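Visitor: Structure of the sequence below:
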Amino acid sequence: MKFVIAPDSFKGSLTAKEVAEAIENGIKKIFPEATFVKIPMADGGEGTVRSLVDASNGSLITKEVTGPLGKKVTATYGLLGDGETAVIEMAEASGIGYINEKTRDPLKATTFGTGELIIDALDHNVKKIILGIGGSATNDGGAGMAQALGVKLLDSLGNNLQFGGGALNSLYKIDLRKTDRRIQETEILIASDVVNPLVGPKGASAVFGPQKGATEKMITQLDKNLTHYAALIKETTGKDLVNFPGAGAAGGLGAGLLAFTNSKLEKGIDIIIDYTKLKEKAADADFIFTGEGGVDFQTQYGKTPYGVALAAKQAAPSAPVIVLAGNIGDKIDILYEKNVIDAIFSTVCGAKNLSAAFADSQKDIAQTAENIARLLKSVQK
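Guide: Have a look, this model is predicted:
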């Protein structure tokens, strides 16, 4: 009997690898002779680096870079087991975790540190970069990232622009001559489920600006600045990104990457499924286990358990897909109606507060997996 175990992390308590190990430990008590294939997963957001590093026996690299507020921060990214692929979470360098209500300033926040991580990955001779762009503190259209890559963003006097989306109104010329040549030789897969355009009522500033501290006045200014920025990008590169789906992701970082690098946007979960070869590994599975910290009706929109279930059903149509979750939210009936998830179980054993649930998560996940395995065993008799 073969069990494929492909969960996401349980945010705040366990990595995806630790969740997979806990599930295996529980099932193994009942099926000690079974074959277990553990595949730590993610959806392109937080935990993507750790999951792919764990899945590929890669390594973590730590680098001091420029944070969103211009101060130095320590960021970590992954070099995967093939030695040719890096995986970066932009939030490590330019994320909302570096700001608070007092310090946030979307007019000045920069993606420069994300660009520095890209350059460091190139210095490690990678041929491909997987870049998750969720959780940004920025609204600069990826201008800071571009500057870190050597793109010159100049005002009318030939001076380099200051950091932040607030400075883009002074942009007069984009000079690509000093751009690091390696960037066009490196494939970048942008992991993002955001389909918002760069500007307008559904654009980066209007939709995501408020959570980064943007007032109505700032939103108007930033949107106008990004429109100007996009016009100069089109003039310089020929790329029209104003209404391109996903260009508004991460405060417009999607647009900056599409403009100045050899990149393409893909759903995060699809990238992870492809890289981990989930379908190939699940082809002869008897049961598929997946899960993450919380599951509800939104899980169908690119979250790990649903993505794993879709892939698993394509590879092994008769193998039941079982989802484990620390918290089961609203309207999960819609997940069953999709006919790709067969059962969803809460892993919290007993009444307990959140801190206790986090502390007990490894034990509780193993216990839940064991209980499910006992049921599967009884059905076989």
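
Visitor: For the rest of this, base every contact and every neighbour count on C-alpha atoms.
Guide: Fine.

Visitor: Output the contacting helices and strands for the helix or strand hosting Glu18.
Guide: Per DSSP states H and E, Glu18 falls inside helix 16-28. Applying 3 or more Cα pairs under 8 Å, 6 or more residues apart in numbering; DSSP states H and E, one finds that helix 16-28 contacts strand 2-5, strand 35-38, helix 48-56, helix 354-380.

Visitor: Looking at these, spot the one closest to Leu257.
Guide: helix 48-56 (18.9 Å; Cα to Cα).

Visitor: does the nearest residue to Thr237 once chain neighbours are set aside count as helix, strand or coil?
Guide: Distances taken as Cα to Cα, 6 or more residues apart in numbering put Ala259 closest to Thr237, at 7.1 Å, once the chain neighbours are dropped. Secondary structure for Ala259, judged by DSSP: H, G, I helix; E, B strand; the rest coil, is helix.

Visitor: and if you look at Ile188?
Guide: strand.

Visitor: Relative to Leu257, how far out is it?
Guide: 8 Å (Cα to Cα, to the nearest Å).

Visitor: Which of the helices and strands packed on helix 16-28 sits closest to Ala146?
Guide: With Cα to Cα as the yardstick, what comes closest out of the helices and strands packed on helix 16-28 is helix 48-56 (22.1 Å).

Visitor: C-terminal to that closest one, what's the next element?
Guide: strand 59-66.

Visitor: Mind giving me the packing neighbours of that following strand?
Guide: Counting by 3+ Cα pairs under 8 Å, 6+ apart, strand 59-66 packs on strand 72-79, helix 112-123.

Visitor: Format these as a markdown table; extra columns: mean neighbour count and distance to Met90.
Guide: Converted to a markdown table, those look like this (neighbours: other Cα atoms under 10 Å; distance: least, Cα to Cα, whole Å):
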| stretch | mean neighbour count | distance to Met90 |
| --- | --- | --- |
| strand 72-79 | 20 | 9 |
| helix 112-123 | 23 | 6 |
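
Visitor: would you turn these into TSV with distance to Ser170?
Guide: Shown next, in TSV, are the helices and strands packed on strand 59-66 (distance: least, Cα to Cα, whole Å):
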stretch	distance to Ser170
strand 72-79	26
helix 112-123	18
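
Visitor: Alongside the first, I'd like the structure of this one:
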Amino acid sequence: MSIAAPIVVVAPDSLKGSCTAGEAAAALARGVRAVLGPTATVREVPLADGGEGTLDALIAAWDGRIVSIPTTDALGRAAIGRLGLHAPPPLSRDDERSSTPPPAAASVRAGALAIIETADANGLLAVSDVPQQALDADSFGVGTLVLAALDAGADELLLCLGGSATSDGGAGLLRALGARLLNAAGADIAPGARGLTELTTIDLTGLDQRARAASWRIACDVENPLTGPRGAAAVFGPQKGATEDEVVHIDAGLVRLTDALAPHSPLRPDELRAQPGLGAAGGLALGPVALMGATLVPGAELVSTAVGLPAALADATLIITGEGRFDRQSFDGKVVSRVISDAPPGTPVVVIAGSVALSGAELRAKGVTAAFSIAPGPATLSELQSNCVELLSEAAARVCGVFIARG
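Guide: Coordinates of the predicted model:
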């Protein structure tokens, strides 16, 4: 293999809590150039899988603008969320980055797309300053962002899931849009997942009809169903602080929610509970899928297509990707799996991650040439996070050193 004029593509995800995908790509590129020198072509392609960073990646690719919107976090506290707005023809770059809310409904013309990164309003990081509250965390703030998008004139909505603190099946989202979730006595149930086991009926009389008329897509990064042993509660509930008893409570509540939605939906409860991907973000997409005909799309595929990843990889000599933790879940709709899928046959694919939990045989079986942790030795998570950018550069330099030796 000749490396006289190598073409290296660095295409990482973010390392959650440490650096964005753009920062990771820049760090990897610096490490590559430190070894290969100015003759090397290094392409930086920051990626996302539907979670953190997806809005930024798509708006950059589609030449839109981002506006800030007052909303609430998963515990009902005041927060600032963001909308990505895109309408063909492309918006002026003068409007690309705005720090103020859009003026009322005439912000964009009809036919516009609004992109919402839901973790802005229901994300774990936003409520990490207090003990986790798995039963009470609520998605109402996501609905606030949807209403703002509708007020801005958007009639196509793209919700980007990931990093959620909520397990309420999107009940809060529906309440924000005007629905009422009622118990047997006709009273509103408690917010979050706590009240779902008491849910009897859903009153859609006040539901914002613009939400039903809009076209919805949901970008997600997992294929888990809503309920059961691989569902939202069982798999992701403990990450949000749910105890064993609370996992059982949440799962039962999500079952009740699908039953209550059934009279209003063309989909049967068992179809909703089994649909791959509907377990993402604590079932946040349940209402849009059941009531608005939303479609689930693989987030990593959506982003890779938007940013032109296949073309960027087509003539690559070496591909470096990465993420926070590289394990078996990385092949289940995550960025690494997308990079492998888009890589030309025979091109080396190297993964650089905060931690690597896979054997050499597992790597080879999935088409990964090699995987390296950024840890130079024993280190705490906080130490790795605080030095993440420098460690990524050093790891990329080591990878290129090996790559040169092979050549």
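
Visitor: Just the TM-score for the two chains, thanks.
Guide: Put the two chains on top of each other and the TM-score (TM-score structural alignment, normalised by the length of the first structure) is 0.82; 374 aligned residues with a Cα RMSD of 3.4 Å.

Visitor: if we can go back for a sec, the residue nearest to Thr237 of the first structure: neighbour count?
Guide: Burial measure for Ala259 of the first structure: 22 neighbouring residues, criterion other Cα atoms under 10 Å.

Visitor: Looking at the alignment, what corresponds to it in the second structure?
Guide: Matched by TM-score structural alignment, Ala259 of the first structure corresponds to Ala290 in the second structure.

Visitor: list the contacts for the residue nearest to Thr237 of the first structure?
Guide: By Cα atoms under 8 Å, 6 or more residues apart in numbering, Ala259 of the first structure lies in contact with Ile233, Thr237, Lys239, Leu241.

Visitor: surely the third one meets Ile233?
Guide: Read it as Lys239 of the first structure. Yes - the pair Lys239 of the first structure / Ile233 is scored as a contact, 6.6 Å apart, by Cα atoms under 8 Å.

Visitor: Could you check which of those two has the larger neighbour count?
Guide: Set Lys239 of the first structure next to Ile233 and count neighbours by other Cα under 10 Å: Ile233 wins out with 21 against 17.

Visitor: where along the first structure do the helices fall?
Guide: For the first structure, the helices defined by DSSP state H occupy 16-28, 48-56, 91-94, 112-123, 143-148, 204-208, 216-237, 249-260, 268-276, 278-282, 304-315, 333-337, 354-380.

Visitor: Next, format those helices as a markdown table and append distance to Phe10 of the first structure.
Guide: Formatted as a markdown table, those follow (distance: least, Cα to Cα, whole Å):
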| stretch | distance to Phe10 of the first structure |
| --- | --- |
| helix 16-28 | 7 |
| helix 48-56 | 12 |
| helix 91-94 | 18 |
| helix 112-123 | 25 |
| helix 143-148 | 30 |
| helix 204-208 | 25 |
| helix 216-237 | 34 |
| helix 249-260 | 23 |
| helix 268-276 | 16 |
| helix 278-282 | 20 |
| helix 304-315 | 11 |
| helix 333-337 | 19 |
| helix 354-380 | 8 |
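
Visitor: Of the ones you listed, give the one that comes closest to Thr290 of the first structure.
Guide: Smallest distance to Thr290 of the first structure across the helices of the first structure (Cα to Cα): 5.7 Å, for helix 304-315.

Visitor: Now do the buried residues in the closest one.
Guide: Residues of helix 304-315 of the first structure classed as buried by neighbour count (16 or more other Cα atoms under 10 Å): Thr304, Pro305, Tyr306, Gly307, Val308, Ala309, Leu310, Ala311, Ala312, Lys313, Ala315.

Visitor: The residues you listed: which two are farthest apart?
Guide: Between any two of the buried residues of helix 304-315 of the first structure (Cα to Cα), the greatest distance is 16.3 Å, for Thr304 and Ala315.

Visitor: need the contact list for Gly97 of the first structure.
Guide: Here Gly97 of the first structure is in contact with Ala91, Ala137 (Cα under 8 Å, 6+ apart).

Visitor: Please report the distance of it from Thr290 of the first structure.
Guide: On the measure of Cα to Cα, Gly97 of the first structure and Thr290 of the first structure end up 28 Å apart.

Visitor: Apart from its chain neighbours, what residue comes closest to the residue nearest the centre of the second structure?
Guide: Compute the mean C-alpha point of the second structure, and by Cα atoms, centre = their mean the closest residue is Gly51, 1.2 Å away. Leaving aside its chain neighbours, Gly51 of the second structure sits nearest to Gly162 (4.0 Å; criterion: Cα to Cα, 6+ apart).

Visitor: what about the equivalent of that neighbour over in the first structure, how many neighbours?
Guide: Alignment note: Gly162 of the second structure maps to Gly134 in the first structure; criterion TM-score structural alignment. Neighbourhood size, Gly134 of the first structure [other Cα under 10 Å]: 23.
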